[in-house]
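Below: sequence and its predicted model.
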Amino acid sequence: MEERTRNERLPLREAIGELSLADNHPADVGSELFERAKDLALREDALLKLQVIEDALRRLEEGTYGYCESCGAPIPRERLEAVPYTTLCHACKERQEAKGVRRLRPVEEEVLGIPFLEAGDDLGYNQEEVWEGVAQHSLSTELEERGGADEIPVTREDGVWYQDFRPYEDPPADEP
């Protein structure tokens, strides 16, 4: 088992070797970073499964393999064939999933939480508050009240339209 673990780590070290930014287009660097992040996520998943398998082998040596860690009942053979590293019977696993228990994750996720997992009904800023904010700035709902391009004064004849709050006055002819 240790040799297999060691053999699986060698290609991973090669895959996540030095990530050089020299002579790379930014899009290529982005692709490399994505691939590296994917490799690291797959590695983490493989290490977690390896740890669970090693725990199952330890339970086999101790004589506790095949018994539910929660209720102590024997786990059915069909379940053990489907998921050999399981530690819970079907009923206990369903209870655990109903509670929302997750596998071990980084401590930051405990502080930050999972987005949209336990969102309550209090959104903090609802539609009524949005309308009140908009109504403070403008209550014109009719098309005629909004104004349009006809109200923009044309101030020069060079083809450029200018909008000003005071009328434009041509300079006197005697001034340059």
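Perfect, I can see it now.

from here on, contacts and neighbour counts on C-alpha atoms
Fine.

top helix in the protein by residue count?
helix 26-62 (DSSP state H).

Beyond it, next helix or strand please.
Past helix 26-62, heading to the C-terminal end, the next element that is a helix or strand (DSSP states H and E) is helix 77-82.

Okay, buried residues for that next one please.
Applying a neighbour-count criterion of 16 or more other Cα atoms under 10 Å, the buried positions in helix 77-82 are L80.

What helices and strands are in contact with the longest helix of the chain?
For helix 26-62, the packing partners by 3 or more Cα pairs under 8 Å, 6 or more residues apart in numbering; DSSP states H and E come out as helix 2-15.

SS state for C92?
With DSSP: H, G, I helix; E, B strand; the rest coil as the basis, C92 sits in helix.

hang on, the earlier thing: relative orientation of the longest helix of the chain and helix 2-15 in degrees?
Direction vectors for helix 26-62 and helix 2-15, defined by axes from the mean of the first three to the mean of the last three Cα atoms, to 10 degrees, enclose an angle of 170 degrees.

buried residues in helix 26-62?
29, 32, 36, 52, 55-57, 59.

Dump these into a markdown table; add distance to R43 as well.
Formatted as a markdown table, the entries for the buried residues of helix 26-62 read as follows, by distance: Cα to Cα, whole Å:
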| residue | distance to R43 |
| --- | --- |
| V29 | 21 |
| E32 | 16 |
| R36 | 10 |
| V52 | 14 |
| D55 | 18 |
| A56 | 20 |
| L57 | 21 |
| R59 | 24 |
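
then this one, side by side with the first:
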Amino acid sequence: MAPTSGNKENTDTPTPSKPTKKVPKAKKLDKKKSTHGPHAKWTSANDATLIHMLKDQQAKENQADNNWNAVVWTETEKALAGSEEKTNSGVKKAKGCNDQWSLLQSQTLTLQKMHNELSGWGWDNIHSMLVADDEAWDTYIKAHPEAAMFCSKPFPLLTTFFH
């Protein structure tokens, strides 16, 4: 039966039934969340252990052409075993040790570049920090936002990093 001019509803067409229960949607995998447990947290003490182990392994000639042998990362993982309890974080695995070393290298090179190439910048040996006046920091951070961490974070291991 066709609707009449005064009737806006078509009574011959059945109304779709609404489910009485909500059907749960399929969960999407969150790519940001790790399925391997909590992430490791690195402290200055952990970084010091890492650097000490690398120097020790270098003395044992476990480094070739600026690349570390696999045993280096396994030994470093062993040296850091238990540190996760102090930081209430994930275990520092061999791959994570390698990644942390790469991060430390990158940060150190950035600090050295800033110190050596920017006029008016210096190094505070007491606080182990790069220093400059506020205006210099503001200008630099506007151009290099990733460098913001360097204006307030000490790097006590920098002096021993390459020695």
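All right, it came through fine. Only a predicted model underlies this, so the values are computations on that prediction, with no experimental measurement involved.

Assuming the best superposition, what's their TM-score?
Comparing the two superposed chains by TM-score structural alignment, normalised by the length of structure 2, the resulting TM-score equals 0.26, with 69 aligned residues with a Cα RMSD of 4.9 Å.

Show me what the helix ranked longest in structure 2 is packed against.
The helix spanning the most residues in structure 2, taking DSSP H as the definition, is helix 94-117. Identification of packing neighbours for helix 94-117 of structure 2 by 3+ Cα pairs under 8 Å, 6+ apart yields helix 70-79.

Show me which positions of the helix it packs on end up buried.
Neighbour-count burial for helix 70-79 of structure 2, with 16+ other Cα under 10 Å as criterion, is recorded at 72-73, 75-77, 79.

ok and it relative to helix 94-117, angle-wise?
For the pair helix 70-79 of structure 2 and helix 94-117, the angle between their directions (the same axes, to 10 degrees) equals 100 degrees.

Does anything pack onto helix 70-79 of structure 2? Which helices or strands?
Counting contacts by 3+ Cα pairs under 8 Å, 6+ apart, the secondary-structure elements packed against helix 70-79 of structure 2 are helix 44-59, helix 94-117.

Could I get the ones you listed in JSON lines, plus columns for distance to T139 of structure 2?
As requested, the helices and strands packed on helix 70-79 of structure 2 are exported to JSON lines (distance: least, Cα to Cα, whole Å):
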{"stretch": "helix 44-59", "distance to T139 of structure 2": "28"}
{"stretch": "helix 94-117", "distance to T139 of structure 2": "13"}
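
Would you tell me which one of the buried residues of helix 70-79 of structure 2 comes nearest to M53 of structure 2?
For M53 of structure 2, the nearest member of the buried residues of helix 70-79 of structure 2 is T76. The distance, counting by Cα to Cα, is 6.0 Å.

can you tell me how far that closest one sits from Q112 of structure 2?
26 Å (Cα to Cα, to the nearest Å).

got it, and D138 of structure 2?
Applying Cα to Cα, one obtains 19 Å for the distance of D138 of structure 2 from Q112 of structure 2.

Output the helices and strands packed on helix 70-79 of structure 2 in JSON lines; the columns should cover mean neighbour count.
Formatted as JSON lines, the entries for the helices and strands packed on helix 70-79 of structure 2 read as follows, by neighbours: other Cα atoms under 10 Å:
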{"stretch": "helix 44-59", "mean neighbour count": "16"}
{"stretch": "helix 94-117", "mean neighbour count": "15"}
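
of these, which approaches E85 of structure 2 most closely?
Taking Cα to Cα as the measure, the helices and strands packed on helix 70-79 of structure 2 were each checked against E85 of structure 2, and helix 44-59 came out nearest at 12.2 Å.

Determine the set of other helices and strands touching that closest one.
helix 70-79.

make it 10 Å
Where contact means 3 or more Cα pairs under 10 Å, 6 or more residues apart in numbering; DSSP states H and E, helix 44-59 of structure 2 is packed against strand 63-64, strand 67-68, helix 70-79, helix 83-87, helix 94-117, helix 158-161.
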